[in-house]
Structures are given as C-alpha cells and as structure tokens.
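> I need the structure of the sequence given here:
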Amino acid sequence: MSALAVTALAAVWPADSMTVGLTWTLPAWLIAAVGIAGRRLLTPTPPLLGQIAGSRPVLLLGAEVDEQSERHVARRIDLSQMAAASDAALSYVIDTTADSAGLAPCDLRVVIAPKADEIRMAERVIESLRRLRQPYAVVLPMKGLVGGRTRGIVATGADSLVWSVERNDVPGSSLIKRLFDMTAAGLGLIALAPIFIVFAAILSMEKGPVFFAQPRVGRNGRRFMCLKFRSMRPDAQDRLEELLRTDPEARREWETHQKLENDPRITPFGHFLRATSLDELPQLINVVKGDMSLVGPRPIIAPEIPGYDGDAQYYEAPEFGDYTCCNPGITGLWQVSGRAKTSHSERVRLDGWYTRNWSLWLDFVILARTVRAVIRRTGS
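Down below sits the predicted model:
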C-alpha cells in the first residue's frame, strides 16, 4: 500500500522540481498512513505459535497455551513426561516429529509451555535441548501476573525476564467510545427501521413476542434487560431441559460451548436470524440506553459468573477498575476469534483479555472483522 503511494506521487511529480514541499509530502504521508492501517486491519493476527514458528510445524512440550495456538501444533507432549526423559529420549521425540513432517530436526521448532508448577521441569528440558543444539522457544505462564489495561515491554538479563506493566489508557478514550456508540447506534436504528418493521410483522405471525428480553450482567455488576429478536419457541426452556436430561451428547456439547449446533428450540425464521446475526439488532437500543457498547465483553447471564473463576471480579466488583470501563458489547473479541467454534472457556479468556487491554483502535479492528465474519456467515 505504501508503495502505491510512492508510485502515484512519482507519476504526477514535476520532472524539473528538486524541492519537496508540503503540497507533496502531506499526501504521501496520508496515503502511506491509510496503507499501513489497511494492511494491519486486513491481515489477521497470527496466534502465539504462529508468531513463533511461522508456517513450520511445532513440537509443543507442556500445556500452558490457548486453543488457537494448539491448532498450529503437529504433536503435543506433556512436559511431565519429558522431565524424566534422557537426552536420547528427547532426541528421539524430536527426530520422529521432524521426520513425520518431512523436516530436518534443526528445522523443527520446539516450544516449551510449562504450567506454573512445571518451571523446574522446564529448566531440565531446556538444558537437554541446549545440549542437543535444538532451537526452541519458551511460553511462560503469565495468567494473573499481568493485570490492568497494559502493554508489555520486555527486557532480558543474564537470568531474568522483565515484563514492564504500564497503563494503556488514552485520556478521553472512554468518552470517545461512548459518543461513537451513541452516534452509530442511533443512526443504525434509523437506517434499519424498515427491517425492524418487517421482522416484527413476521414474528407477530408466530406465537410469542417479537423481542426476547433476558437479564444480563452489565457494568459494575448491574443487571439489565438485553434485547434480541425472538428466535426460539415459547417453550424453549422446557425443550432444553428435556433434551439435556435425555441426550448425554447434547449435554456435553452444552457444558462445553453453552450452545447447541442442532438446537430444537430455534424456529425456522430464528435459524435465519441467528445465521445472519440479525437477531442482535435490537441491542442497538441497549447501546443507546447505555447498557451496552458496540464492542465489549459478552453480556453474560448471572449463572455464568462462577465459570469466570478469577475473572468474575470484572463482572461483580464495582470498585474493580478494568471492567468498569467496558460495557458488554454487541460484538467482541471472541466473535472474531472463531465465533461458534470457540469453546466457553476460551470465550472467558478472550473477554478477560479484552477488558484489560481494550483501546479505540482494537474496537475499530473488531468492528471491521465482525462485518467480515457476518458476510462470510461464520456467525455464532
């Protein structure tokens, strides 16, 4: 994109000019800025192991990584199994994994990802890898150590790694976020009024209300009624309880994802609404009222709070600073990180990360990628 800016200016640059004036440099900077921003927006951010190894297969020792990273793993071995292994055994594992991938052992990247109680084991494995002259990377467990809206600055010493935590606030960013939410949601409601009327007419022909309102947990733990177009049958709860009681497979799916791929509660028109994410349009009303934001963590129901473990404080503690800056969102980080394919535990992790690291730029990227996800119909 930046090269296009240079090419465009070269085409119109006066041949006899030897000076660079503001008239020419300003457009160059503007076009280059748009190009860089566009490239950053349209290029998906690779998961952790993708950043470490690129497209190369990875031999992962340990388990302290997220689900996205695991998709890049050719073979996964528990670190505790490697702790007692000799150099020869470790060398055999490396050779076997590399051979199955059609690589030389030196081209295989080994990633050590210990849990907090496996650090000592990891030291012994790393020493073995050094003796084998095997390239490796280390993923350190950081959960609970880095909090607040942060950006990390890493410095290394002889035997230490320093992660400097800084506030990542931009003065007035919360106000700008709120003004943008109100403006965009208000204009959206006006522009989408005909669709609201059509959907209301269709849903009125079915038994049940047009809107589905459910208590959700909002900022400072305050409850609010989250609105959606109704996509389920009136006896949806009874159908769910019956299915979970009689179908073990469906019960396991519900416990993992808190949703069902073949949900008997959803009406035919409801399937269309959910596949296109149009059932969430009434949440624009929640945004205008101040209950929600366009981008934010999931608006969870109260029974989900215990499943957030330590991150439950973002939903329940009014004095806790991080979540208070974030209303629940119509869309969020998890919707553009796998959406329906993302497990419930992974959604919890992504919500916690967003509340600690949100920014106006991140919101813009999430909104753009949400549009792409809806167009591709990879909806939740």
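> Please make it C-alpha for all contacts and neighbour counts, starting now.
Will do.
> Let me see the contact set for R356.
By Cα atoms under 8 Å, 6 or more residues apart in numbering, the contact set of R356 is G147, G148, R149, T150, D322, Y323.
> Following element in sequence after the helix or strand that contains it, please.
Using DSSP states H and E, R356 falls within helix 344-357. For helix 344-357, the following helix or strand on the C-terminal side (DSSP H and E) is helix 360-375.
> ok, back up a step: among the contacts of R356, who's most crowded?
Y323 (30 neighbours; other Cα atoms under 10 Å).
> run this one through as well so I can compare:
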Amino acid sequence: MAESKQQQQIYKAVEANTVVISERKAYLITKRTIDIFLSLIGIILLLPVLLLIAIFIKLEDKKGSIIFKQERVGIHGKTFYMYKFRSMVSNAEELLKDLIEQNEASGPLFKMKEDPRVTKIGRFLRKTSLDELPQLINVIKGEMSLVGPRPALPKEVETYTSFERQRLEVTPGLTCFWQVEGRSNIGFEEQVQLDLKYIEKRSFKTDISLIIRTIKVLFGSNGAF
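Now for the predicted structure:
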C-alpha cells in the first residue's frame, strides 16, 4: 500500500530531526476559545485566593511588588512579559550572580532546590504552582495558551540549537508534558524532547488530557521548586 502524504512528511521530519506542526484551523480556533473561556472562569472562581495570596506576599516583603513580570520568548521568537506572583525577595536578581555555581539544572536553566532567595510564602506558592496563576492574563491576551511549551528566557533562547528552537514554533503555555511528568526533576534535553512530542501530537484531546492531569498534580507535586 502506498504511503500517505502525512506519513511521508513524518518520515522526512524524523530524518531531518525536525517536527511536523499541526496547523489545522478548526483545532487552533477551538484551542483559543477554550483558552479564553477557562482562563476567565478560573480568574472569577479563584479571585478570593488571588487576593489572599497578594496580602501574604505583601506581609512578608513589603518592598517588592505583588506581581513579578519577566521577559520571555513566545511564538516565532516574539518576546512578551510573563506574569507570576512574586515568590522571591525583592532583590532576587541582584543575588543571582552569587548563586550561579550552585545551579542544579542542566542546559541554560537555573534551578536550585534550597534557593535562599525564595520567601516562605513563595515556597508554598511554588510547591502548589499557585505562583503561575497570573499567567491566566497572558493566556487571555493571546501571549500564552493553557497548554504548550513553557516560555523561555531570552538568554536561554540565545543558547538554543536549531533543534531546540523548534519549541518556539507554537504558542507557549502554562503546562505541557514535562510539567506533569516530573517538572524540575527532568533535565533540559528531556524537556525539549517532551515539548517537541507535544508539538507533533497536539490536538483537542491531548490538550484536555494535559489540563486535567495538571489539575491533579497541582497540589503537593514533589517535582516543583
């Protein structure tokens, strides 16, 4: 039996070490609709929680802002500001240079389990991933999606190979495969592989499955720090 056009594309992609990206219009419209609807519902339902978090952040460190915004790289290399609840002391960026040698992550990432810059409320927020909730605003704005590769820092993208830059071919998201399969315990190379796996397999069914799995591991994940 003759190979289908899609099969031929997949074989060529594997040989060229590139991924085949689904650009089905119906899927993209459905994905965007779900992003907006669930993000708005989430913000409305979680409003009391958001207010409590804001109060606790200010009580522990009055100098810093409640929301931490950081430049990230989105689809096709376009940069945007990603929002998070601040989980570190107000001068965290200044202290980073003294901690670089203690980096526990592979590749261009910086991760440290016992990072002294993280506040008490910040540790709780990171453990439960509640620090990520402000990114629902990024989703509504269209800068992010609920599901997609996590957006990287510009300095991280500068070190990317052409293979790794394929992560930038789709809109970044709040969660993806590696967020529910190990999070910080997964090395950079495996993160890339899992992100590219999503890009090739993404569909309405895959997105809903990952959203449900993310909710299940939201509290008490051992892989978050």
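> Now the TM-score, please.
These two chains, once laid on top of each other, score a TM-score of 0.84 by TM-score structural alignment, normalised by the length of structure 2; 208 aligned residues with a Cα RMSD of 2.0 Å.
> and the helix holding R356 of structure 1, how far from structure 2 on average?
On superposition with structure 2, the mean distance recorded for helix 344-357 of structure 1 (mean Cα distance after the TM-score superposition for structure 1) is 1.9 Å.
> out of the contacts of R356 of structure 1, what pair is the most spread apart?
T150 and Y323 (13.5 Å; Cα to Cα).
> my guess is R183 of structure 2 meets V217, correct?
No: taking Cα atoms under 8 Å as the definition, R183 of structure 2 is not a contact partner of V217, at 10.5 Å.
> What span of structure 2 is the helix holding R356 of structure 1 aligned with?
Counting by TM-score structural alignment, helix 344-357 of structure 1 falls onto residues 188-201 of structure 2.
> What lines up with I57 of structure 2 in structure 1?
So, by TM-score structural alignment, I57 of structure 2 is matched to L203.
> So what's the gap between the helix or strand containing its match and the chain middle?
According to DSSP H and E, L203 of structure 1 maps onto helix 193-204. Relative to its chain's centre, helix 193-204 of structure 1 lies at 32 Å (Cα atoms, centre = their mean, to the nearest Å).
> Same question for stretch 310-329 of structure 1.
So, by Cα atoms, centre = their mean, the centroid of stretch 310-329 of structure 1 is 17 Å from its chain's centroid.
> Touching it from outside, list them.
Contacts of stretch 310-329 of structure 1 (Cα under 8 Å, 6+ apart): 148-149, 174, 217-221, 291-299, 305-306, 352, 355-356.
> Can you go through the residues you listed and name the buried ones?
148-149, 217-221, 291-299, 305, 352, 355-356 (16 or more other Cα atoms under 10 Å).
> contacting residues for K120 of structure 2?
K120 of structure 2 touches E60, counting by Cα under 8 Å, 6+ apart.
> Translate it into the numbering of structure 1.
For K120 of structure 2, the residue aligned by TM-score structural alignment is P268.
> Just say helix, strand or coil for K31 of structure 2.
helix (DSSP: H, G, I helix; E, B strand; the rest coil).
> Tell me who's in contact with it.
Here K31 of structure 2 is in contact with F204 (criterion: Cα under 8 Å, 6+ apart).
> Could you rerun that using 10 Å?
Applying Cα atoms under 10 Å, 6 or more residues apart in numbering, we find K31 of structure 2 in contact with K25, S145, L146, V147, S203, F204, D207, I208.
> One more: S184 of structure 2?
Applying Cα under 10 Å, 6+ apart, the residues near S184 of structure 2 are E104, A105, K111, M112, K113, W178, Q191, N222, G223, A224, F225.
> ok, longest helix in structure 1?
helix 22-42 (DSSP state H).
> by contact count, what packs against it?
Packing contacts for helix 22-42 of structure 1, counted by 3 or more Cα pairs under 10 Å, 6 or more residues apart in numbering; DSSP states H and E, involve helix 2-12, helix 360-375.
> once aligned to structure 2, how far is the last one on average?
By that I understand helix 360-375 of structure 1. Mean for helix 360-375 of structure 1 is 1.4 Å (mean Cα distance after the TM-score superposition for structure 1).
> What lies in contact with that helix?
Residues contacting helix 360-375 of structure 1 (Cα under 10 Å, 6+ apart): 37-38, 40-42, 44, 169-170, 173-174, 176-177, 275-278, 294-296, 330-339, 354, 359, 376-380.
> Out of the residues you listed, which sit inside helices?
Those of the contacts of helix 360-375 of structure 1 lying in helices (DSSP H): A37, G38, R40, L41, L42, S173, S174, I176, K177, A275, Y354.
> Counterpart of the second one over in structure 2?
The reference is to G38 of structure 1. Aligned partner of G38 of structure 1 by TM-score structural alignment: none.
> circling back to that earlier point, in PyMOL, how would I select just the buried ones from the ones in helices among the contacts of helix 360-375 of structure 1?
A single PyMOL command is used to select the members of those judged buried by 16+ other Cα under 10 Å:
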select buried, resi 41+177+354
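> in terms of contact, does M88 of structure 2 touch T119 like I think?
Yes: using Cα atoms under 10 Å, M88 of structure 2 is in contact with T119, at 5.2 Å.
> Need the overlap of contacts for the two.
I57, D61.
> of the two, who's got more company?
M88 (21 against 18).
> The more buried one - nearest residue in space that isn't next to it in sequence?
V118 (4.2 Å; Cα to Cα, 6 or more residues apart in numbering).
> A13 of structure 2 too?
In space, A13 of structure 2 is closest to V19, 5.7 Å off (Cα to Cα, 6+ apart).
> Relative to D195 of structure 2, how far out is that neighbour?
10 Å (Cα to Cα, to the nearest Å).
> do F188 of structure 2 as well
Taken as Cα to Cα, the span from F188 of structure 2 to D195 of structure 2 is 10 Å.
> Comparing these two, which residue is more hemmed in?
Comparing F188 of structure 2 with D195 by other Cα under 10 Å, the one with more neighbours is D195, at 22 against 15.
> Can you pull up the most central residue in structure 2?
R150 (2.8 Å; Cα atoms, centre = their mean).
> Need the counterpart of it in structure 1.
Using TM-score structural alignment, R150 of structure 2 sits opposite R298 in structure 1.
> Where does its match sit: helix, strand or coil?
R298 of structure 1, by the three-state scheme (three-state DSSP), is coil.
> If you tally nearby residues, what's the number for the residue nearest to it when sequence neighbours are not counted?
Nearest residue to R298 of structure 1, sequence neighbours excluded (Cα to Cα, 6+ apart): P328, at 5.5 Å. For P328 of structure 1, the neighbour count with other Cα under 10 Å is 29.
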